[in-house]
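**Student:** no sequence for this one, just the structure:
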């Protein structure tokens, strides 16, 4: 595995800062949401190698053994709204009393349009293979009286014999319709249905056979107890509702498939085009869990709750039939992904009455795929690790804790997974994931509580995130290139989450596919960027910062031998939500 090339022995300028350094041009009058920086901060390299630059910080002075170390700046948006590129700050001056500082050009005004990156111009479109569906949430209060909605329904359990048929609600271009499906395989824990329109004895196009159904039943039966050992259990209730209140009742009283998980195969969204790589389902859905199936309506609902009329009433998730045929390993990994969503709905929504954010939920589903990779005998290319190149290229498009509900959602998956993979490999592996999944919190609070419980620490989320920034700039203590701890097991399986190197050649960012003005702002080899790992930008690259821990990473070069003090001066004003981190390593 190749790490970023060393700059040791280079005799060029001690500290190189990207050409055309600039000072933010703002009106003399204080702008809304902007902070004027006036404070000086003193730090020592002996105690840390990452230093926070708050919105109020004008000057950062670092002392210690700095010689030969590389210098990076991470810009981070701590807020819930995008920070405009006009409100980002940059380094305007670098000085040292112990060694000469040579700048590639004098400090100047903003370098013009070519130093600004318009994120709205980046549309991944067909660059993504497929995505998962995000289930909406239904906030129906529990009934104070069981008489409000009656759970007393007569239900006849369906036969689990292969060949049994039933109608299953799916969404089509004409809205929701019931489509006939046939049961082609059963396991101890699951039924596998194929919609009749997508069955064929000889598989082709978007049609699959009984053999695929049998494979899915076998794989799901094997993974079922292993996944539940970490994430918890799926719900055993159905929410009976009239749209005003709900009553939770036993699933066996309401569902004709009882406690059995139903896996339904069909061409989701009807988007199959051809077998040609790149044409097939460029934005298609690989699979989904929809919490609507945990509801039963007692009357015809409208508005936001209308979709509940089309509940299949039971434990259901859905897998794309064409993906199951063309990319079987992806489809099997998707089984694990969607099962986590089903369990999470019970562990957080039903048991706690808390609705986790989408990024958190998707992170856990991809970590489920990650920890089950060896168990399911899936290659890296068919695991969430295959999102690493997208992360390295496009991480600026989505905050680390943000979810984009559009065609660029693939980047949110990439950022969520990369952060989650970092957590697992640095803070406890499957044991950490179990604590995140089963504690009584959601989102950042859940992550922090789990990290501190498993590691007997008292870290804040911001400190954990700073360690993530270290991993993104080549730190060897905090890195994804190490195996996660294996302190949890299910039978003989100990949930290995193997090391992978985000700086490896195979994950190198596709810089040439970025908008035309972007490659010129990517750091060059003289600034210590060899084209591997997350894209590193020059200091003068002005980039909109996405909300919820959106970042941009910048390299300033290498410090000369013998340097033991460094003073960095920053732009006068910037967004109140913009925090910068100077990283020395």
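**Tutor:** Yep, that arrived. In this text the structure is predicted, and so the values were computed from the model without any measurement.
**Student:** Going by C-alpha atoms from here, please, whenever you check contacts or count neighbours.
**Tutor:** Fine.
**Student:** And the helices in the stretch 101-250 of the chain?
**Tutor:** 210-231 (DSSP state H, counting those that start in this stretch).
**Student:** swap in the stretch 251-400 of the chain?
**Tutor:** 251-254, 321-326, 328-344, 351-352, 358-376, 388-394.
**Student:** And the residue most central in space within the chain, how far from residue 184?
**Tutor:** Centrality entry for the chain: nearest residue to the mean C-alpha point is residue 416, 1.7 Å, by C-alpha atoms, centre = their mean. To residue 184, residue 416 is 35 Å away according to C-alpha to C-alpha, to the nearest Å.
**Student:** next one: residue 507
**Tutor:** Residue 507 is 40 Å from residue 184, by C-alpha to C-alpha.
**Student:** hang on, the earlier thing: does the residue nearest to the centre of the chain belong to a helix or a strand, and which?
**Tutor:** Per DSSP states H and E, residue 416 falls inside helix 409-427.
**Student:** Any buried residues in the helix or strand that that helix is followed by, and which?
**Tutor:** On the C-terminal side of helix 409-427, the nearest following helix or strand under DSSP H and E is helix 429-438. The neighbour-count check on helix 429-438 (16 or more other C-alpha atoms under 10 Å) flags 429-438 as buried.
**Student:** Distance check, the residue lying closest to residue 428 once chain neighbours are set aside against residue 416.
**Tutor:** With sequence-adjacent residues excluded and distances taken as C-alpha to C-alpha, 6 or more residues apart in numbering, residue 428 is closest to residue 485, at 5.4 Å. Distance of residue 485 to residue 416, given as C-alpha to C-alpha: 20 Å.
**Student:** swap in residue 227?
**Tutor:** Where residue 416 is concerned, residue 227 sits at a distance of 20 Å (C-alpha to C-alpha).
**Student:** Equivalent analysis for residue 226, please.
**Tutor:** Relative to residue 416, and taking C-alpha to C-alpha, residue 226 is found at 23 Å.
**Student:** Residue 433 too?
**Tutor:** 14 Å.
**Student:** Then residue 45?
**Tutor:** Distance, residue 45 to residue 416, using C-alpha to C-alpha: 30 Å.
**Student:** Ok, residue 429 next?
**Tutor:** Separation of residue 429 from residue 416 (C-alpha to C-alpha) stands at 16 Å.
**Student:** before we move on, what about residue 466?
**Tutor:** Residue 466 is 16 Å from residue 416, by C-alpha to C-alpha.
**Student:** Comparison target, given below:
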């Protein structure tokens, strides 16, 4: 932060309601230790409008002017309750390099959202299934049930061993299960890999695997990959619980005394949802269900009905067809032989394993009653992010490549701390949660921060702020984090680095005790690597988070969500912006000034 006198010379701003004096006081207070801030203070090129209606900014000729509407509440703010920009002076609101959407002189904002809704499934492709409910409080007191001294070992199982497991047959329902026959096709000291009999193809050559069928070679590759890398994930994220939850009093019992597969991790390959087709444009790659950590309860009803179908042990599920997924197929999905397990599935293995670890850390051991999905998914995607290097994933398979383009195009559809349960909408929450988490991890310590966040006994923003303090010693409020992240979404990298604003363009490398190299690479969200387009402007591509016209408003401003509005380029040293009065107490407006840039490529 620059000292007061230098800041005063560089830029001055006055507010019509409170006047210049209060602004100067706010600038002075922003020079105090930022670790104690509950809100992000004004700075050289950034201003909080607060309850004011007018802002005058000096020394900004040829700079770009942007404002952001942010909803700092848990409620949706409807269009009619959002503030509007009613007057500007000293600004050219048209540009041949920057294009914004919506408003009176462009395409309607609603058509943008519709376009994103229609295209998202195809653009995003396969998804993970939110399926890790908490069925009741877990009590710390152990059950009186006797603890077995005879642990199950993987050598107790041989290839070809058959067993029936409960399998979800409808991804739109959490209580649609049937028993399917599975055969053990691979195993080691960490995991057992079971393949549904109707998804198995005879033969040891991986290239024979195609469609919804997989071979023993595929199962062995999955088992080998898991045992090679699960130790690293446990080191960073924690060890999954080996305690089960009693079916009647919710006390913890030793898994070894109850589970037929002991404390081994079971990976079940089958056609999740029975939805395979050669042209299937979307589907569930895999999921973890916490129901399997509960002792089976045949009479369970209501919200606990899934407990009827517990497989009693450590289980997660992988879609067999996606083992054969060829992500290089443009515009469609190819389920032909790939010569090995798809990288999509390899990444998913460790995404789902984090969910298993998380349930143990937060619910069984930590005793939390609220484990928000957005935070859980954030951790799983950070596992993918952190492990991409050691897993040898291609750039196109990196979680950033899968999530950032949709975030850029449609970030406004899901708030930063929101998980949209609707299957067709949850992909927006994934992309937002990843982008937010990727920035926080790169800003506050990388793997060390991720480890602290995963292993602490809190969830959501409490877990994040506690982990920041544990890693850096800095106390920071959620509001400051939200606003810093938005700055990283507005300020282009060079400008951000020049003036010390937040950015995702940071790299953090770490070497762990076992010699494994893992880190977080730079993410340039403004790069053409994450370009996107809309169906109604198919010849044009755009970079960076979508810019909305200054005179447009979202139908809904999502809880802890935001919209970025481009005003124009300053044509004089002084510009004036006048807004309507605040109606929704949760709505905040921030104003940004930065150097010239462009967002359209064609």
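**Tutor:** Structure received. Fair warning: this is a prediction, and the values are worked out from it, not measured in the lab.
**Student:** and residue 396 of the second structure, how many neighbours?
**Tutor:** For residue 396 of the second structure, the neighbour count with other C-alpha atoms under 10 Å is 14.
**Student:** Repeat that for residue 265 of the first structure.
**Tutor:** Neighbours of residue 265 of the first structure using other C-alpha under 10 Å come to 29.
**Student:** counterpart of it in the second structure?
**Tutor:** Taking TM-score structural alignment, the alignment pairs residue 265 of the first structure with residue 269 from the second structure.
**Student:** same check, this time on residue 571 of the first structure
**Tutor:** Residue 571 of the first structure maps onto residue 580 in the second structure, by TM-score structural alignment.
**Student:** Is its match in contact with residue 80, as I believe?
**Tutor:** No - using C-alpha atoms under 8 Å, residue 580 of the second structure is not in contact with residue 80, being 11.7 Å away.
**Student:** in stretch 212-228 of the first structure, what's buried?
**Tutor:** Those would be 212-214, 216-224, 226-228, for stretch 212-228 of the first structure by 16+ other C-alpha under 10 Å.
**Student:** nope, stretch 189-205 of the first structure is what I meant
**Tutor:** Neighbour-count burial for stretch 189-205 of the first structure, counted by 16+ other C-alpha under 10 Å, picks out 189-196, 198-199, 203, 205.
**Student:** Just the strands from the stretch 401-550 of the first structure, written as ranges.
**Tutor:** 542-543, 550-558 (DSSP state E, counting those that start in this stretch).
**Student:** Between those strands, which one is closest to residue 132 of the first structure.
**Tutor:** Smallest distance to residue 132 of the first structure across the strands of the stretch 401-550 of the first structure (C-alpha to C-alpha): 21.8 Å, for strand 550-558.
**Student:** okay, and the closest one goes to which residues in the second structure?
**Tutor:** The aligned range for strand 550-558 of the first structure in the second structure is 561-569, by TM-score structural alignment.
**Student:** top strand in the first structure by residue count?
**Tutor:** Counting residues, the longest strand found in the first structure (DSSP state E) is strand 175-186.
**Student:** can you pull the buried residues of that one?
**Tutor:** 181-186.
**Student:** start to end distance for stretch 103-112 of the second structure?
**Tutor:** Rule used - C-alpha to C-alpha; the end-to-end distance of stretch 103-112 of the second structure is 11 Å.
**Student:** what's in contact with that stretch?
**Tutor:** For stretch 103-112 of the second structure, contacts defined as C-alpha atoms under 8 Å, 6 or more residues apart in numbering pick out 101-102, 534, 548-555.
**Student:** how about that stretch: buried residues?
**Tutor:** Result for stretch 103-112 of the second structure [16+ other C-alpha under 10 Å]: buried residues 109, 112.
**Student:** all strands in the stretch 51-200 of the first structure, in order from the N-terminus.
**Tutor:** 57-63, 70-77, 91-95, 108-109, 116-117, 130-131, 165-172, 175-186, 190-195.
**Student:** what's the angle from the last one to helix 210-231?
**Tutor:** Per axes from the mean of the first three to the mean of the last three C-alpha atoms, to 10 degrees, the angle that strand 190-195 of the first structure makes with helix 210-231 is 140 degrees.
**Student:** what about strand 190-195 of the first structure, how far off from the second structure?
**Tutor:** Here strand 190-195 of the first structure, set against the second structure after superposition, deviates by a mean of 0.6 Å using mean C-alpha distance after the TM-score superposition for the first structure.
**Student:** What is the burial count for the aligned residue in the first structure for residue 76 of the second structure?
**Tutor:** Matched to the first structure by TM-score structural alignment, residue 76 of the second structure sits across from residue 82. Using other C-alpha under 10 Å, residue 82 of the first structure is surrounded by 16 other residues.
**Student:** Identify the residues contacting residue 82 of the first structure.
**Tutor:** Counted by C-alpha under 8 Å, 6+ apart, residue 82 of the first structure has contacts 544-547.
**Student:** could you dump those to a markdown table with neighbour count and distance to residue 490 of the first structure?
**Tutor:** Output for these, formatted as a markdown table (neighbours: other C-alpha atoms under 10 Å; distance: C-alpha to C-alpha, whole Å):
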| residue | neighbour count | distance to residue 490 of the first structure |
| --- | --- | --- |
| 544 | 24 | 45 |
| 545 | 28 | 42 |
| 546 | 27 | 39 |
| 547 | 23 | 38 |
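**Student:** Tell me which of those residues persist in the second structure.
**Tutor:** Retained in the second structure by both residues aligned by TM-score structural alignment, their matches' C-alpha atoms under 8 Å are the following of the contacts of residue 82 of the first structure: 545-547.
**Student:** Make JSON lines out of those residues and add distance to residue 373 of the first structure.
**Tutor:** Shown next, in JSON lines, are those (distance: C-alpha to C-alpha, whole Å):
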{"residue": "545", "distance to residue 373 of the first structure": "33"}
{"residue": "546", "distance to residue 373 of the first structure": "31"}
{"residue": "547", "distance to residue 373 of the first structure": "31"}
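**Student:** Nearest to residue 292 of the first structure, out of the residues you listed: which one, please.
**Tutor:** Out of those, the member with the shortest distance to residue 292 of the first structure (by C-alpha to C-alpha) is residue 547, at 29.5 Å.
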